[in-house]
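Colleague: Here is a sequence with its predicted model. Questions after.
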Amino acid sequence: MFFIDLIRRVMSERKQSDKKHNDFMQLLMDVEREDNNTTTTTGADSVATDAMFGHHLSEGIDELKVEKQALSGVVEKKLTSAEIVAQCALFLIAGYETSAQTLSYCVYELALNPDIQDLLVKETKEAFNENTADIDYETLCRLPLLDAFVSETLRHYPVGLRTIREAAEDVVLTGGSDGSKVKIEKGVIVEIPLYAIHHSPDNFPDPFAFKPDRFLPQNRHNIKPYTYLPFGAGPRNCIGMRFALLEIKLVVAKMIQQFRFYGVPDTDVPVVFTPGYNLLQADRLIVGVEKR
């Protein structure tokens, strides 16, 4: 209730002011409907097919075309106040722990891979002329090694262990080398085991090795559709994907310019995970850190 009351209070205060804010809540409030019949037509811009984010959804070309066509004529309803509150609460609750965990794994891999750490320092220094106080969005998005490093971290440590979908219609899937078929009836809940998919040697050679090269632009074509799913896929992929990626990249870029991370005797290799069902949590992540 604390978050809900907080969000409602902030919304009420903003409605009484003419000042616009450059944040997520303002974006939602800008599409808040005033009556029950207000609608607006949208295109397929919500599909992440651009070079900077498309590979994080790991969809095939044919699937993306179908998705674009399906969304091209969609009539998008405006949001109610209750829906805005729900989305803001989701951003606060679901986004904090997952991003924090991912950043912890990033630091862990930086400590274990000093050669990769040095290359990232070099890439970010050249991109920002050693002025990390003024890192801009466009430049941050154009750093191939940083993107590959974050992508491999998300593959190796998918914080969300599973994703869930409900079958919208009856479907028969053909699976396995024997050609066996599985019927999934409408309404059946299907759980997709992300960690298992990300660590299958059929999908990623040497899956337990940390290799950012897999996600460099010249190698992305080797990734099979729907085998890399840290943010899910399709129209119901993670709403906070772009924000999370930029947040993680920004923090990593800032940290490596100021600190060096390294392994210590207490560093667990490999990571020891805490048993759980929803989030991939390490028992502990201990590394050394010193100021550059």
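Modeller: Sure thing, it's come through.
Colleague: C-alpha only now, for contacts and for neighbours.
Modeller: Will do.
Colleague: ok, and the closest non-adjacent residue to E130?
Modeller: Closest residue in space to E130, ignoring its immediate chain neighbours: T124 at 7.5 Å, by Cα to Cα, 6 or more residues apart in numbering.
Colleague: Likewise for P158?
Modeller: Once flanking residues are discounted, P158 sits nearest to P230: 5.6 Å by Cα to Cα, 6+ apart.
Colleague: Equivalent analysis for R220, please.
Modeller: R214 (6.6 Å).
Colleague: And what about that neighbour, helix, strand or coil?
Modeller: At R214, secondary structure determined by DSSP: H, G, I helix; E, B strand; the rest coil is helix.
Colleague: For stretch 74-82, which residues meet the burial criterion?
Modeller: K77, K78, L79, T80 (16 or more other Cα atoms under 10 Å).
Colleague: Structure two is appended below for comparative analysis:
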Amino acid sequence: MKDILTRFTNDVIANTAFGVECDSLGDRENEFYLMGKEATDLSGLWKNLKLFGYILVPRLATLFKFKLFSKTVGDFFTNLIKSNIRSREKHGILRRDMIHLLLEARKYRLKHEETEPLQDTGFATATESVIASPMNTKTEITDDDITSQALIFFFAGFETVSILMCFMSHELAVHPNIQKRLIQEVDETLEACRGKLTYESLLGMKYMDMVVSESLRKWPNPVLDRICTKSYTIDPKYPDERPVHLRKGDVIWLPVFGIHRDPQYYPEPERFDPERFNDENKVNINPYTYLPFGSGPRNCIGSRFALLETKTLFFYILSNFEIVPVEKTQIPLVLSKKQFNLTAENGFWLGLAKSQRKK
């Protein structure tokens, strides 16, 4: 499942962020996928040390010129994006993707929309901050800036979304009653939209949103890093504790995995229970105890994108198949200790059984 879903997210990111059409399931050795896989491979001690260096001591990492990507990977994506920009500007090509939005931002043509969305985009969606406009920035956006932003978007969406999909697949496989209810909602939605999925129909699937939200609760990105903007002291709560003094500029790690599994906020935290996010219960969840996409001005700008991508994929899978355990499925699932990213010790091995229900 990890291989299949990573190839899917690769093609989605290639299309929406880079304007490149890929078929990584058909052409398994295409250059874009191979470069992306190498760029997001964080296994190995040296790669992890460099990543921690960038996060914890960025000035030192800059001083010693640490590079997360190899020269081959860096040159590939840089040349790809810059040639794409030149081609669009020369031939007047209009393609409404991320590069287009960044080019529009460079020309100060983007405006922040103050209106509320017409439809709820999902419980896990992070509130977006004001985007670039002449009112709030005068910084020139260069081709290198656009390349960097596209790479960040790729780096964030290639691996993390596929990991969410893997964990959600596993939970559905080992909880057939939850999957059965979700399949029922898929069938009802498919019938209501007459066999052609629409954006509004997908966002209207409440149980789908509950399942995705609970998957993100149980299997989130383990930590968030933030920079302290002012000095602050956390007073001790118990007699044997000492105060924690934070200074301006300190790098802080927030243990999202621990918060999401704290029984104070989520009773029986190890249990996969989408009902935590039904209409009655979700209003009682403290927003700062649910952080799959972070919070505040440094939250994940791709939360809507990730949720839409995930829901769309599972809609089409479950409209045709049931996700089932196979001989190699690890039950209960054990997390790998060899990688920085959250993933299964022995991989995600699941089967797709052709659905026998009538359409």
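Modeller: Structure received. Note that this is a predicted model, so its numbers are computed, not measured.
Colleague: quick one: TM-score?
Modeller: After superposition, the two chains reach a TM-score of 0.84 (TM-score structural alignment, normalised by the length of the first structure), with 277 aligned residues with a Cα RMSD of 3.1 Å.
Colleague: Would you mind finding the match for the residue nearest to R220 of the first structure in the second structure?
Modeller: Matched to the second structure by TM-score structural alignment, R214 of the first structure sits across from R276.
Colleague: quick one: its match from E89 of the second structure, how far?
Modeller: Taking Cα to Cα, to the nearest Å as the measure, R276 of the second structure falls 49 Å from E89 of the second structure.
Colleague: neighbour-wise, which of those two wins?
Modeller: R276 (20 against 12; other Cα atoms under 10 Å).
Colleague: That one is in contact with E214, isn't it?
Modeller: Yes. With contact defined as Cα atoms under 8 Å, R276 of the second structure counts as touching E214 (7.3 Å).
Colleague: follow-up on the earlier one: pick the one among the buried residues of stretch 74-82 of the first structure closest to I286 of the first structure.
Modeller: Using Cα to Cα, L79 is the member of the buried residues of stretch 74-82 of the first structure that sits closest to I286 of the first structure, with 43.9 Å.
Colleague: Tell me the residue in the second structure aligned with that closest one.
Modeller: Taking TM-score structural alignment, the alignment pairs L79 of the first structure with I141 from the second structure.
Colleague: Using the three-state scheme, assign that match.
Modeller: I141 of the second structure is classified as coil under three-state DSSP.
Colleague: That one and L101 touch, don't they?
Modeller: No. With contact defined as Cα under 8 Å, I141 of the second structure does not count as touching L101 (11.8 Å).
Colleague: excluding its backbone neighbours, what's nearest the residue positioned nearest the centre of the first structure?
Modeller: With distances taken as Cα atoms, centre = their mean, the first structure has M241 as the residue nearest its mean C-alpha position (4.0 Å). Nearest residue to M241 of the first structure in three dimensions, chain neighbours excluded: F231, at 6.4 Å (Cα to Cα, 6+ apart).
Colleague: for A344 of the second structure, what are its contacts?
Modeller: L333, V334, L335, S336 (Cα atoms under 8 Å, 6 or more residues apart in numbering).
Colleague: Output these as TSV; include the columns secondary structure.
Modeller: Converted to TSV, the contacts of A344 of the second structure look like this (three-state DSSP):
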residue	secondary structure
L333	coil
V334	coil
L335	strand
S336	coil
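Colleague: For those, which ones persist in the first structure?
Modeller: Shared contacts between this structure and the first structure among these (both residues aligned by TM-score structural alignment, their matches' Cα atoms under 8 Å) comprise L333, V334, L335, S336.
Colleague: Just the buried residues from the residues you listed, in ChimeraX please.
Modeller: Command for ChimeraX, covering only those of these found buried under the criterion 16+ other Cα under 10 Å:
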select :333
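Colleague: now the kept ones among the contacts of A344 of the second structure as a markdown table including distance to H170 of the second structure?
Modeller: Output for these, formatted as a markdown table (distance: Cα to Cα, whole Å):
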| residue | distance to H170 of the second structure |
| --- | --- |
| L333 | 9 |
| V334 | 12 |
| L335 | 13 |
| S336 | 15 |
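Colleague: Pick out whichever of the kept ones among the contacts of A344 of the second structure sits closest to L34 of the second structure.
Modeller: S336 (22.9 Å).
Colleague: For the nearest residue to the closest one once chain neighbours are set aside, which residues are in contact?
Modeller: Sequence neighbours aside, E345 is the residue nearest to S336 of the second structure in space, at 3.9 Å (criterion: Cα to Cα, 6+ apart). By Cα under 8 Å, 6+ apart, the contact set of E345 of the second structure is L333, V334, L335, S336, K337.
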